[in-house]
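Novice: kindly generate the corresponding structure for this input.
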Amino acid sequence: MAKKTPAAPTTAATAALDRAGISFAVHGYEHDAKVTGYGAEAAQKLSIEAARVFKTLMVATDAPGGFGIGIVPVDAMLDLKALAAALGGKKAELADPKTAERKSGYVVGGISPIGQRTPLPTVLDASAQAFETILVSGGRRGFDLELAPADLLAVTGGKLAGIRRT
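Specialist: Down below sits the predicted model:
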């Protein structure tokens, strides 16, 4: 897997990966403005199995810090209770989209777990371990990054836990 090519856009996510010396590949596609299922659109347009394409979801929680990030496959739903427990709390709910955009520095549908404006505790679903590489948003709609799950955890300071519902 090569590092980003010069033609690839520079986002806070790609800059963070470059600073960390982490190898990644970029995948771009034409985003359809009418589509709101961003992750499913990425999997379909990139012809990559949905279980390898992960979505980034911000939650408000009763855990210390009040917010966290859950990263799950686009073909699954986030188990809010499991994520809350992984973050050290008892309950969680999806964060308001405006709050998610403000805290992450990204627009909804392009929120990357990497290079967020406000670094938050991050949990990657354990299913990611089944793949050599996974895809996550690169910081804008129509732009994904491919990297090893271990590298994603390293750059985000995240941890693995079973946080998905199928």
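
Novice: only C-alpha atoms from now on, for both contacts and neighbour counts.
Specialist: Noted.

Novice: quick one: contacts for residue 35?
Specialist: Residue 35 makes contact with residue 41 under the criterion Cα atoms under 8 Å, 6 or more residues apart in numbering.

Novice: if you set the cut-off to 10 Å instead, what comes out?
Specialist: Residue 35 sits next to 41, 109 when contact means Cα atoms under 10 Å, 6 or more residues apart in numbering.

Novice: before we compare anything, build this one as well:
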Amino acid sequence: MAKNKEEKTNVMRVLEQKKIAYTAHTYPHEEGVAVDGVTVAKSMGFDPAIVFKTLVARGASKQYYVFDVPVAENLDLKKAAKAVGEKSIEMIHQKELLPLTGYVHGGCSPVGMKKLFPTVFHETAENLETMIVSAGKIGYQVELAPHDLAALVRAKFADIIVE
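Specialist: All right, here's what the predicted structure looks like:
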């Protein structure tokens, strides 16, 4: 398949503007159809443990939070609430995602949201050489150093997945 011009997403433009090294990856997809993260990881030839999904939740205080966890894992709402100092948190409804973040379900990235929300990466990311997150569009991912990404979005690392 010949590529005439690599499509750049907003996430890629932000990373370039901030001079953060990344590698772009694509995976086959149907337009507008979100694919589960494990399928995405395998279709790109990566271990699902280094491919992270971005989840958005709302705390009891009505503050929004962003959590990135490996695609094969599930967010533990109690641990996530503790990590951000909330009494409780709940996932936002899918219809709220686009107006709040600027991203669609299946293409949500911690980079380039309309607003910078408090962000937490699962602690396994801290020890990875690179991690992969959505490039802000279904079919596109970016691979980069976890600490570069964490510095950009001011994320912290914590145990936030279901055991």
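
Novice: how is the residue nearest the centre of the first structure assigned, secondary-structure-wise?
Specialist: For the first structure, the residue lying nearest the average C-alpha position, counting by Cα atoms, centre = their mean, turns out to be residue 56 (3.4 Å). Following DSSP: H, G, I helix; E, B strand; the rest coil, we place residue 56 of the first structure in the strand state.

Novice: how about it, what's its partner in the second structure?
Specialist: Taking TM-score structural alignment, residue 56 of the first structure has residue 54 as its aligned residue in the second structure.

Novice: show me the contacts for the nearest residue to that match once chain neighbours are set aside.
Specialist: For residue 54 of the second structure, the nearest residue in space outside its immediate sequence neighbours is residue 68; the separation is 4.6 Å by Cα to Cα, 6 or more residues apart in numbering. Contacts here follow Cα under 10 Å, 6+ apart; on that basis residue 68 of the second structure touches 51-56, 75, 109-110, 119-123, 125, 133, 155, 157, 160-161.

Novice: 6 Å instead?
Specialist: The neighbours of residue 68 of the second structure, taking Cα atoms under 6 Å, 6 or more residues apart in numbering as the test, are 52-54, 121.

Novice: identify the residue of the first structure aligned to it.
Specialist: Aligned counterpart of residue 68 of the second structure in the first structure: residue 71 (TM-score structural alignment).

Novice: gap between its match and residue 36 of the first structure?
Specialist: For residue 71 of the first structure, the distance to residue 36 of the first structure under the criterion Cα to Cα, to the nearest Å works out to 18 Å.

Novice: helix or strand: which one has the residue in the first structure that residue 121 of the second structure lines up against?
Specialist: Applying TM-score structural alignment, one finds that residue 121 of the second structure aligns to residue 124 in the first structure. Secondary-structure assignment from DSSP states H and E places residue 124 of the first structure in strand 122-125.

Novice: what are the contacting residues of that strand?
Specialist: Outside strand 122-125 of the first structure, the residues within contact range by Cα under 6 Å, 6+ apart are 68-72, 158-163.

Novice: how close does it sit to the second structure?
Specialist: Relative to the matching residues in the second structure, strand 122-125 of the first structure has an average distance of 0.4 Å after the fit, by mean Cα distance after the TM-score superposition for the first structure.

Novice: distance check, the residue nearest to residue 111 of the second structure when sequence neighbours are not counted against residue 91 of the second structure.
Specialist: Residue nearest to residue 111 of the second structure in three dimensions, not counting chain neighbours: residue 11, with 5.8 Å by Cα to Cα, 6+ apart. Separation of residue 11 of the second structure from residue 91 of the second structure (Cα to Cα) stands at 23 Å.
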